[in-house]
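Chemist: Sequence first, predicted model second:
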Amino acid sequence: MSVTATTTWAQTGKGLQGINDATSMVTSYFEPVTQLIFAVGAITGLVGGIKTFQKFSSGDPDVGKTAAAWFGSCIFLIVSATVLRSFFL
């Protein structure tokens, strides 16, 4: 009985260490991924600004819709990165 309890305790300790190692590895990736998402959001904003300006210059009637779509996508990227970071860290 005591041998079984000792074996079980040893396996639980290794499993807990593995979970802690995995957690630290995953949390170490959040800062670079967050910065990458912010960079993608900035590039998306620049591309959206250029596309919106092109539509505005050509006299396209749905400039507001295009601007709102690009602006919404940038806001979504920034908010999702912030929420994921605050949720997991």
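Modeler: That came in fine, so what should we check first? Residues are numbered from 1 along each chain as shown.

Chemist: contacts and neighbour counts: CA atoms only from here.
Modeler: Fine.

Chemist: What helix or strand is Gly13 located in?
Modeler: Assigned by DSSP states H and E, Gly13 belongs to helix 2-28.

Chemist: adding another structure so you can compare the two:
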Amino acid sequence: MDKRKKKSLLTGTMLLATTVLMAQGNGSAGINEATQMVTSYFDPATKLIYAIGAVVGLIGGVKVYNKFSSGDPDTGKTAGSWFGACIFLIVAATILRSFFL
């Protein structure tokens, strides 16, 4: 290669390296964008957990009603576990939301 081609190749390589280095920045923009993306998922996730809690509550209510109607002596234990599961889902969603946001 002659001197002129080497100089052009070196200049192009340096321009490309400079562009890549400037594009990287200090990384704070990427971290801020990732944080914004993660926090934007909390509202839909919280609503999903509440919906799952509602479905579990309905299913549990039907189970408790069936046991009560059939005269099963284990109705109180089933009702307690059903109620505890519903309360856990609501409290867990609220605590996770308040902890991360």
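Modeler: Received it, and whenever you're ready, just let me know what you need. Keep in mind the model is a prediction, meaning the values are calculated, not measured.

Chemist: Let me see the TM-score of these two.
Modeler: The TM-score (TM-score structural alignment, normalised by the length of the first structure) is 0.84; 80 aligned residues with a CA RMSD of 1.5 Å.

Chemist: For the residue at minimal distance from the centre of the first structure, give me its contacts.
Modeler: Nearest to the geometric centre of the first structure sits Ala81, at 3.9 Å (CA atoms, centre = their mean). By CA atoms under 8 Å, 6 or more residues apart in numbering, Ala81 of the first structure lies in contact with 34, 37-38.

Chemist: Go again with 10 Å.
Modeler: Neighbour list for Ala81 of the first structure: 30-31, 33-38, 41, 75, 87 [criterion: CA atoms under 10 Å, 6 or more residues apart in numbering].

Chemist: what residue of the second structure matches up with it?
Modeler: Matched by TM-score structural alignment, Ala81 of the first structure corresponds to Ala93 in the second structure.

Chemist: Check Ala39 of the first structure too.
Modeler: By TM-score structural alignment, Ala39 of the first structure lines up with Ala51 in the second structure.

Chemist: Spit out the contact partners of that match.
Modeler: 45, 57, 89-90.

Chemist: Helices of the second structure, residue ranges please.
Modeler: For the second structure, the helices defined by DSSP state H occupy 3-24, 28-40, 42-70, 75-100.

Chemist: Tell me the buried residues in the third one?
Modeler: Of the residues in helix 42-70 of the second structure, those with enough neighbours to count as buried (16 or more other CA atoms under 10 Å) are 42, 46, 49-50, 53, 56-57, 60-61, 63-64, 67-68.

Chemist: quick one: that helix to the first structure mean distance?
Modeler: On superposition with the first structure, the mean distance recorded for helix 42-70 of the second structure (mean CA distance after the TM-score superposition for the first structure) is 0.4 Å.
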